[in-house]
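Predicted model and sequence follow; I will ask about them next.
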Amino acid sequence: MIDPADLTHCEEAIRTGSLSFHAASKLLPGNVRDPALALYAFCRLADDAVDLNTEKSAAVLSLRDRLDLAYAGRPRNAPADRAFAAIVEDFDMPRALPEALLEGLAWDAMERRYDSLSDLLDYAARVAATVGAMMCVLMRARDADTLARACDLGLAMQLTNIARDIGEDAQAGRIYLPLDWMDEFGVNPAAFLADPQPTPAVRRMTKRLLSHATRLYLRAGPGITALPLSCRPGIQSAQLIYAAIGQDIARAGYDSVTRRARTTGGTKLWAVAKALSLTGAGMVMPRSAVLFAPPSPEVRFLVDAAAKTAPVHQQRPAGLLATLRQLEAKDRSRRGLIVQSEPPIT
């Protein structure tokens, strides 16, 4: 069980760090809301540890160690770590899921860019669809179809985030738009980073990205009907709030370079009311055939891991070990150390 003091700390971290999730979480039943707050606090901690740290390689390697301790039942003496360790034990959280998140954060630390939409979805699978899959584990909804739609929702939310943050990311020297799109629209990445402007080409790419997000929101929707009835309003409201971010970008002519889209308190209240009306107690929602669509190739490994009924503590995403080795070598090189033969990371 999560210690009440640790839970209070996690809720405060979410209240200040993720207003959209905090608003949606109020609609979840207590037995899901509390572990969800702890999960999001740990994910927020992980994201901030890399994003806000100038020593990104070292930050990712530190997160790997913290994850190892949590799964060993000896978490670091910090509220989010202790709460996450409790989730691992109480819900048999497959290790492949937070490991995938760690891999996505490692890609950020390596300043990786993405050649195609599929490559970008590989990244979104790790930093966002993982959270959707872990939320399903907390709701004890571990059938493959529901998990696939939850991953769709995670992908849609991440594409929305990327569309919203194009200008902010450019100011930080980051590009997430697929490089083949930039080539198609005649946008030179180096020139864009040097002087980010909401040109017609950039606006068209933003619009295309949000179109893909909309398609994924539509695929995700039927999965909400497969969740426990008490959980549906919270997830539905989260979907509506994130979709509203994309709608705000569209109203601004797809300019997310000179402005950053936001949702107002009124929009959040509307989303909550709409979610309650769509998923009211006793309402019978028809099952759409889309519920049974196969998972996107980029998230299949997450679905396979989360759908297992037995704990999968040692499974890691393909490529994670190589990525961590590269980060260790980079970290040692930065500190002027000689990299010698070492035993493999396990």
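Arrived safely.

CA atoms for contacts and neighbours, from now on please.
OK.

quick one: what helix or strand has the closest residue to Thr146 other than its chain neighbours in it?
Once flanking residues are discounted, Thr146 sits nearest to Gly223: 5.2 Å by Cα to Cα, 6 or more residues apart in numbering. Using DSSP states H and E, Gly223 sits within helix 200-224.

ok, the residue nearest to Thr146 touching Ala144?
No. If you go by Cα atoms under 8 Å, Gly223 and Ala144 don't touch, sitting 10.5 Å apart.

Excluding covalently adjacent residues, which one is nearest to the most centrally placed residue in the chain?
For the chain, Ala128 is the residue whose C-alpha lies nearest the centre (Cα atoms, centre = their mean; 1.9 Å). Closest residue to Ala128 apart from its sequence neighbours, by Cα to Cα, 6+ apart: Gly154 at 4.8 Å.

now the helices: where do they sit in the stretch 51-200 of the chain?
In the stretch 51-200 of the chain, the segments counted as helices under DSSP state H, counting those that start in this stretch are 56-71, 79-91, 96-109, 117-124, 130-138, 144-164, 166-171, 179-184, 189-194, 200-224.

Please name the residues that touch the residue nearest to the centre of the chain.
Each residue near Ala128 by Cα atoms under 8 Å, 6 or more residues apart in numbering is listed here: 101, 151, 154-155, 157-158.

what about versus this one:
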Amino acid sequence: MVSIFLLNEEKTQTIAQRLESAYQECEIISKNASSSFYRSFRHLPSVKRKAVNALYAFCRRVDDIVDGDWLPNIDLSFLNEEAERRIEELSVIHDTEPANKEPGHTNRVKALLWFRMNLDKIETGEQIDEPIFLALADSVNRFAIDLVHLRDLVSGMEDDLYKINYQNFEDLRQYCYRAASTVGLCLVEIYGYDDPNARRHAVEMGKYLQMVNVLRDIQEDLDRGRVYLPLEEMAKFGISKIDLHDEKLPQTEGWQEFMRHYLDHVLAHRKNAIGLLSLLDKDSRYSPSLMCAAYDAILEEAMRRNGDVLTRRLKMGLYRKLQFALGMIRKPRINLFSGNL
């Protein structure tokens, strides 16, 4: 007769092994999706690094779903009716056509609904089998992450299923909050802090990073029919949405003036965001500092180009890439460039 204690021990080991395997899968997703971010995570203590990888894997897959680069390999037909209702709701909210043809649009909506469903399972403590959500559930319970932030993230990504046309900076900030600040509010719980002001700075950090992403990814987003730059603000400088496809636009005075205007807003968010780093637990400061330095370098490159983010994709120069790869952080020179555009 097998001892019940041995059976319980085997069951416990199996659960532990499944969880470890789930975290390993999240690590692979993080490593394959962004080697730069993955390198920044490696400086965290093990338990925090695993949680960040789980969070990143969740966010990566949500982004991949929206971009059409990945869908869960399961039958989601049981979500057909709910997807129809959600599509009707989104059509009313956005008052525009989807960015993708069918069945691609519906498949993306169903996949995001499935992600929401798994967040509900985490909240209610139901059994979870998918590795990403298994690891995420453990991280959420370990670090008291509020799932409302991840639901807001999914809502923000749903915006990208439609042709994006933001009118002003407030519209853009709302998107940046849902697409990035929500993630920051989860990350600070993993990093650890004592001063509640860390959450406010995390919101600003998300807006800073996402507004830089808008510049970095502008060509790819234009190809997908997405324009994140605020149209009313561009119009003040004589620039229309159609003008963004004009290869001569970056050399015009109107564009350079608009870029000064845009970068002033970016730098304002950066100024409010940078206070986050000193409020985090000491064992967690290096990783977000490294990430911030990488985005500072991208922003500097936009300034060095005199605002030309349309001709070619923004990226770090070779020297800065080497610095980042070696884990070197220097004080950014952004203040020296603020008057150059």
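That came through, no problem. What you are looking at is a predicted structure, and each value in this text was computed from that prediction instead of being measured.

what's the TM-score for these two chains?
Between these two chains, after superposing, the TM-score reads 0.73 (TM-score structural alignment, normalised by the length of the second structure); 276 aligned residues with a Cα RMSD of 2.4 Å.

thinking again about what came up before, right, so of the helices of the stretch 51-200 of the first structure, which gets closest to Leu28 of the first structure?
helix 130-138 (11.2 Å; Cα to Cα).

what range in the second structure matches the closest one?
Mapping helix 130-138 of the first structure onto the second structure (TM-score structural alignment) gives residues 182-190.

Translate Glu220 of the second structure into the numbering of the first structure.
Match for Glu220 of the second structure (TM-score structural alignment): Glu168.

Skipping adjacent residues, who's closest to that match in space?
Using Cα to Cα, 6+ apart, the closest residue to Glu168 of the first structure is Val257 (7.0 Å).

Quick check: the gap between that neighbour and Leu193 of the first structure.
Going from Val257 of the first structure to Leu193 of the first structure by Cα to Cα, to the nearest Å gives 11 Å.

contacting residues around the residue nearest to Leu19 of the second structure when sequence neighbours are not counted?
Spatial nearest neighbour of Leu19 of the second structure, excluding adjacent residues (Cα to Cα, 6+ apart): Ala135 at 6.2 Å. Residues in contact with Ala135 of the second structure (Cα under 8 Å, 6+ apart) are 19, 22-23, 26, 51, 54.

ok, now Gly221 of the first structure?
By Cα under 8 Å, 6+ apart, Gly221 of the first structure lies in contact with 149, 153.

To which residue of the second structure is it aligned?
Using TM-score structural alignment, the partner of Gly221 of the first structure in the second structure is Ile274.

Report how many residues lie close to Ala78 of the first structure.
10 (other Cα atoms under 10 Å).

The second structure: which residue goes with that one?
Using TM-score structural alignment, the equivalent of Ala78 of the first structure in the second structure is Glu130.

Then Ala250 of the first structure?
Using TM-score structural alignment, Ala250 of the first structure pairs with Met303 in the second structure.

what's the mean gap between the host helix or strand of its match and the aligned bit of the first structure?
Element membership for Met303 of the second structure, per DSSP H and E: helix 286-304. Aligned to the first structure and superposed, helix 286-304 of the second structure gives a mean residue distance of 1.1 Å (mean Cα distance after the TM-score superposition for the first structure).

tell me what that helix is packed against?
Packing partners of helix 286-304 of the second structure (3 or more Cα pairs under 8 Å, 6 or more residues apart in numbering; DSSP states H and E): helix 35-41, helix 197-216, helix 318-325, helix 334-337.

and it, how far from the chain's centre?
Computed by Cα atoms, centre = their mean, to the nearest Å, the chain-centroid distance of helix 286-304 of the second structure equals 16 Å.

Okay then, goodbye and thanks.
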